[in-house]
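> the sequence and its predicted three-dimensional model are supplied below.
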Amino acid sequence: MSRSSYDRYLTVFSPEGRLYQVEYAFKAISGSGHTAIAVRGKDTSVVITQKKVADKLIDASTVTHLFSITPTIGCVMTGLIADARSQVARARSEAANFRYKYGYEITPDALARRIANINQVYTQRAAMRPLGISMILIGIDPEFGPQVFKLDPAGFFVGFHATAAGQKQQEAMNFLEKKWKKLEGGADDAAKAGKRLSRAEVIEMAIEVISTVHSTDFKPGEVEIGIVSDAPEEDEKTRGSWRVMEDDEVEAHLLAYGEKD
């Protein structure tokens, strides 16, 4: 049988053991034209992604790939934005149910595990289809500090010190690995290397990666930055909470990175 005979059904394996419909969901992520970067340090987690407004008539303030899930957890979604909004709504519902049931906010790893389980169900029932998006969750865990988790359409999730998703994922991952090897100079492992990154260094690294892989000096309106930080430099009102940076703050960080070059 030809490949087309196996890619019509979500629940049918090809002779090579592949589920083509799930693979197509991964292609939808890389084909979206966006790249997202996430980095975590000793007291801060940051996500950065491109902001593309397709038409001058569109209100730019309504275009975003960054979403708040709980007061302390946010995410960047890469892929089909309609699927992204659907998954964000489900994540918010799961987080609210957890708060109602247990009396405290869900932790980033528990939320990542729950959404990954839901994603996996979408790969095993013929009446569903995998969502064509990659979710990168960031938040502060009361016990373990800053966290970064990436979830894919197949239901796999794992924690990262730094990661990327989207169009330039592989180039970004390669660049991040090189940066991490330099950091590991005096550290015993990657975890200790990450603990040396301050709030400013985490933001700078995220900007450096997205600028390098796209060979572009971005303007404030062309990128979005989401942050969760417990650092002393963070304003007391927003410390430990998820927020999206305003354009003037983004511009300050972009200028600081540009001047360093």
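On my side now, so go ahead. Residues are numbered from 1 along each chain as shown.

> all contacts plus neighbour counts: C-alpha atoms, from now on.
Fine.

> host element of the residue nearest the centre of the chain?
Nearest residue to the geometric centre of the chain (C-alpha atoms, centre = their mean): residue 136, 2.5 Å. Per DSSP states H and E, residue 136 falls inside strand 133-141.

> structure B:
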Amino acid sequence: MTGSIADARASVDRARGEAAEFRYKNGYEMPCDVLAKRLANINQVYTQRAYMRPLGVATTLVSVDDEFGPQLYKCDPAGYYVGYKATASGPKQQEALNHLEKKLKNKEHAPGSWDEVVELGISTLSTVLSVDFKKGELEIGIVGGPRADGQEGTDTEFRTLTEDEIEERLQAIAERD
């Protein structure tokens, strides 16, 4: 989420409530695209009502769907939502989007394994911000990467990378350059 912290907290609480209610009513987890549409509809109502202040937050949703695989959606305060291969939010959003567009042009998705995709994200940030990162300066979350317990297979749960894993990715980028 990017934007107002208070609005982000309210939006996250609302999204959790919507997902919990959907699961209770339907017996399965709410798909990412359905949640994105619901949040966009709620945001759109906030922009139309004169007595309601629009939410000042852009929401990025990431999930691994059983039917469609990895999904990425972004909702803006005006009620617009769209699916992406890769996206960015924040002050240098357009520069990051331009960089990602050049790297992923004419591709269905980011090529390579999870670690190469993480390296693409780090290199995009590094290029846009003109900064060489250290392991303690980044926080990276992944969905669908290797299991945290070291066993075989992929983990469909969200988790943050450890500083050692981030250091490995930074080393791989440095060696590649």
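It's in. All values derive from a computational prediction rather than experimental measurement.

> returning to that earlier point: counterpart of the residue nearest to the centre of structure 1 over in structure 2?
By TM-score structural alignment, residue 136 of structure 1 lines up with residue 60 in structure 2.

> just give the nearest non-adjacent residue to that match, would you?
Among residues not flanking residue 60 of structure 2 along the chain, residue 74 sits closest, at 4.4 Å (C-alpha to C-alpha, 6 or more residues apart in numbering).

> what about the helices in structure 2?
Under the criterion DSSP state H, structure 2 contains helices at 5-26, 32-48, 93-104, 114-129, 163-176.

> next, find the distance separating the aligned partner of residue 255 of structure 1 in structure 2 from residue 165 of structure 2.
Matched to structure 2 by TM-score structural alignment, residue 255 of structure 1 sits across from residue 171. Separation of residue 171 of structure 2 from residue 165 of structure 2 (C-alpha to C-alpha, to the nearest Å): 10 Å.

> residue 212 of structure 1 matches what in structure 2?
Under TM-score structural alignment, residue 212 of structure 1 pairs with residue 127 in structure 2.

> burial count for that match?
14 (other C-alpha atoms under 10 Å).

> and what of residue 134 of structure 2?
The burial count for residue 134 of structure 2: 11, using other C-alpha under 10 Å.

> ok, the residue nearest to residue 60 of structure 2 touching residue 36?
Yes - taking contacts as C-alpha atoms under 8 Å, residue 74 of structure 2 lies within contact range of residue 36: 7.2 Å.

> identify the contacts common to the two.
61, 81 (C-alpha atoms under 8 Å, 6 or more residues apart in numbering).

> the more surrounded of those two?
Neighbours were counted for residue 74 of structure 2 and for residue 36 using other C-alpha under 10 Å; residue 36 has more, 26 against 23.

> that one matches what in structure 1?
Per TM-score structural alignment, residue 36 of structure 2 is aligned with residue 112.
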